[in-house]
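Participant: Sharing a sequence plus its predicted fold:
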Amino acid sequence: MSPAPAPAHTAPAKQPPAAERVYAHVKDAVLDRRYEGGMLLTEGELAEAVGVSRTPVREALLRLEVEGLIKLYPKKGALVLPVSAQEIADVVETRLLVEKHAAAKAVPATEALLGELAELLETMREQAAAGDLAAVSVTDRAFHAAIVRSTGNQILDRLYEQLRDRQLRMGVAVMHAHPDRIAKNIAEHAEILQALRAGDPDAATEAVHRHVSWVRNLAQGEVR
């Protein structure tokens, strides 16, 4: 009688490289404001927090400096850069150019797009009710990205993707500073969706303009 085959062993899930783990840890913490602008991070603290040596920490911090989230100071650490008023103005200007064009081009909207936006809107409501502001910011951004993606213009889509981190960071900052604004923010998304459902490109672009301009007005009052 042949021996029974040895039981199969499931290989443990492979962890991402150490530098990638540090990068993700710091970036996520900066975007959801666990690491605030002006905070100084040291290599030792980050190595301990992630459970790695200092070498991958340095590699990750160099990458984050290139992305404009931190500024490295030799023998001191990494300073989390605050969001400036100029950065807010630049992001809003770019968003208006891209998103108003995308909203107009999305008309007539497909049932697939309308269904996706309706689902994202409902998810946003649930996240807001749970008080998860970071999640609301991610879903908020996904709502707008879906409209941009619907244009079928891959260059425009890639341009918009480059704004992602700044959008998330500003979105969380605004919601923390103005928690009463969250319900209004969700209502404005509903207005954009309604305009797309109605097949009205002018109403859609106007709704986008009102919504995105509010981000600038609110953020500039609080984030420097």
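Facilitator: Sure thing, it's come through. Numbering: from 1, shown residues only.
Participant: When you work out contacts or count neighbours from here on, use the C-alpha atoms and nothing else.
Facilitator: OK.
Participant: Residue 38 touches residue 83, doesn't it?
Facilitator: No - contact between residue 38 and residue 83 fails when scored by C-alpha atoms under 8 Å: they sit 9.8 Å apart.
Participant: quick one: which of the two has more around it?
Facilitator: When residue 38 and residue 83 are compared for neighbours, residue 83 comes out ahead with 20 against 13, by other C-alpha atoms under 10 Å.
Participant: Please compare the first structure with the one that follows:
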Amino acid sequence: MKLPDVKLKGTLADRTYIALKNAIIDLELKPGQLITEEELSSMLGVSRTPIRTALNNLQYDGLIKVIPGKGTYVTEITEKQVLDLMSVRELLEGLSVQLAARMRTEEDIENLKFILYKQEETFKGKFKNKKAFLDIDYDFHRYIASISKNEYLERLLSNVLMNSRRFLNASTMEAFLDCVIDEHNMIFECIIIQDEYKAKEYMQKHIDNIKMRMYDSIIEVK
């Protein structure tokens, strides 16, 4: 297994954290996998100091857990975690889209339209690109949060969306991606006409649908 390149912007500790976080989210580091500073240091070609800093941040994110006397493990994915996380996401995103519908600008509308266009493009053709689709899905929800102009809400949603992305990667949801596009378009239409209550209703229904699809299709990743 090869971890993502750490040649990104920021300090060495920041780049190491991003590389490891992406490896966990993309399931290159498997749920339940034992990881050590020595192993990660060798894989990324960095000393243990930035590895240790990165692991502290990943533990705060809920992506790894430290078991005294046993070691450090990538957090497991369980059905309860899916239900708990998506219940929180449903509440946060309901508020996020409600504020976005109220405060959006014409520039925001154009940006969201372009995001949805890119998402539909990844879904065309015989070979659908799930990773690209989920990348843009993340952009769609993050952009809506940014329109809310509530930095606390944005920060909370950033962590929730990150963990949600890992769960989506561990699921077999390809058959439902067309439904996601339809639901995104319904939310977008409500934002355009600034119907904040309908936008909230559609967003919460969208998140609830994802929760049920994810719960039904979550797979054990070894």
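Facilitator: That came in fine, so what should we check first? Note that the structure is predicted; figures quoted are calculated from it, not measured.
Participant: Residue 29 of the second structure: neighbouring residues, count only.
Facilitator: There are 21 residues near residue 29 of the second structure, going by other C-alpha under 10 Å.
Participant: Over in the first structure, tell me which residue corresponds to it.
Facilitator: For residue 29 of the second structure, the aligned position in the first structure is residue 35, judged by TM-score structural alignment.
Participant: Which residue is the nearest non-sequential neighbour of that match?
Facilitator: The spatially closest residue to residue 35 of the first structure, leaving aside those adjacent along the chain, is residue 29, at 5.3 Å (C-alpha to C-alpha, 6 or more residues apart in numbering).
Participant: mind checking how far the one you found is from residue 156 of the first structure?
Facilitator: Distance, residue 29 of the first structure to residue 156 of the first structure, using C-alpha to C-alpha, to the nearest Å: 28 Å.
Participant: residue in the first structure matching residue 115 of the second structure?
Facilitator: The criterion is TM-score structural alignment: under it, residue 115 of the second structure has residue 120 as its aligned partner in the first structure.
Participant: Quick check, its match in contact with residue 144.
Facilitator: No - under the contact definition of C-alpha under 8 Å, residue 120 of the first structure does not touch residue 144, with a separation of 10.0 Å.
Participant: middle-most residue in the first structure, spatially?
Facilitator: Averaging the C-alpha coordinates of the first structure gives a centre point, and the residue nearest to it by C-alpha atoms, centre = their mean is residue 168 (3.1 Å).
Participant: circling back to that earlier point, count the neighbours of the match of residue 115 of the second structure for me.
Facilitator: 21.
Participant: is it true that it lies in a helix?
Facilitator: Yes - following the definition DSSP: H, G, I helix; E, B strand; the rest coil, residue 120 of the first structure is counted among the residues of a helix.
Participant: ok, now which ones touch it?
Facilitator: Under the criterion of C-alpha atoms under 8 Å, 6 or more residues apart in numbering, the contact partners of residue 120 of the first structure comprise 139-140, 142-143.
Participant: and in the second structure, which of the residues you listed remain?
Facilitator: Retained contacts for the contacts of residue 120 of the first structure in the second structure, judged by both residues aligned by TM-score structural alignment, their matches' C-alpha atoms under 8 Å, are 139, 142-143.
Participant: Tell me roughly how far stretch 133-141 of the second structure lies from the first structure on average.
Facilitator: Its match in the first structure and stretch 133-141 of the second structure itself, once the structures are fitted together, sit a mean 2.0 Å apart by mean C-alpha distance after the TM-score superposition for the first structure.
Participant: helix, strand or coil for residue 29 of the second structure?
Facilitator: The local conformation at residue 29 of the second structure, judged by three-state DSSP, is coil.
Participant: Kindly report the same for residue 82 of the first structure.
Facilitator: Assigned by three-state DSSP, the conformation of residue 82 of the first structure is coil.
Participant: what residue of the second structure matches up with it?
Facilitator: Counting by TM-score structural alignment, residue 82 of the first structure corresponds to residue 76 in the second structure.
Participant: Since that was my last question, I'll sign off now.
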